[in-house]
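Peer 1: The amino acid sequence is not available; the structure is as follows:
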């Protein structure tokens, strides 16, 4: 799960900060500091669903802004998927929504 969470964060930050013609954002970039796999690993180990949702929510906010908000078609779907993720109450309930978010963010890159 940590890998999926890191990937969602990476794709979100790419949407928010990466511009055409610039260097791509990579997992070891400074902007990824609070969203790296080891950060998520610690949260998962602790069973901190709320902490995971906060971290992913920060990234979702940036990604939503980058696609024009929930008033735009891409933003509506991203907002719906982010809502599904935010409504999970256990680590097991995070699995399907994080995969859906990862796949959607990958598709809209």
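Peer 2: Thanks, I have it. Being a predicted model, the structure only gives us computed values, none of them experimental.
Peer 1: rest of the way, CA atoms for contacts and neighbours
Peer 2: Fine.
Peer 1: Look up how far residue 104 lies from residue 71.
Peer 2: 17 Å (CA to CA, to the nearest Å).
Peer 1: Likewise for residue 31?
Peer 2: Taken as CA to CA, the span from residue 31 to residue 104 is 21 Å.
Peer 1: hold the first one in mind and look at this next one:
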């Protein structure tokens, strides 16, 4: 699940910071330092659902700003998917909404 979390963060940060005339954001870029696979792996091993949700929520918030907020169709859908992820209370409940977030972010890149 570490890779899945890192991918969601990467797609969010790409939406927030990548522009047509700049080089693409990659997994080893400085902006990804708090969202690396190893960081998520540590949180997963600790079973720290709240910290995982906090980090993902921060990235999704940046992506929402890039999409002009929840008043746009894409922003509303991203917000809905993020709310589903935030509603998870256990590690097992994180995976399905996380996959939905990843697929949506991939589609709107």
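Peer 2: Ah, there it is. Quick caveat, the model's predicted, so the values are computed rather than measured.
Peer 1: Just the TM-score for the two chains, thanks.
Peer 2: Between these two chains, after superposing, the TM-score reads 0.99 (TM-score structural alignment, normalised by the length of structure 1); 109 aligned residues with a CA RMSD of 0.4 Å.
Peer 1: between residue 71 and residue 104 of structure 1, who's got more neighbours?
Peer 2: The residue with more neighbours, out of residue 71 of structure 1 and residue 104 and counting by other CA atoms under 10 Å, is residue 104; that gives 17 against 12.
Peer 1: ok, that one - contacts?
Peer 2: residue 78 (CA atoms under 8 Å, 6 or more residues apart in numbering).
Peer 1: how close does the helix or strand hosting it sit to structure 2?
Peer 2: Counting by DSSP states H and E, the element that carries residue 104 of structure 1 is helix 91-108. Between helix 91-108 of structure 1 and the corresponding residues of structure 2, superposition yields a mean separation of 0.3 Å, by mean CA distance after the TM-score superposition for structure 1.
Peer 1: SS state for the most far-flung residue of structure 1 relative to its centre?
Peer 2: The C-alpha centroid of structure 1 is most remote from residue 21, which lies 23.2 Å away (CA atoms, centre = their mean). Assigned with DSSP: H, G, I helix; E, B strand; the rest coil, residue 21 of structure 1 falls in the coil class.
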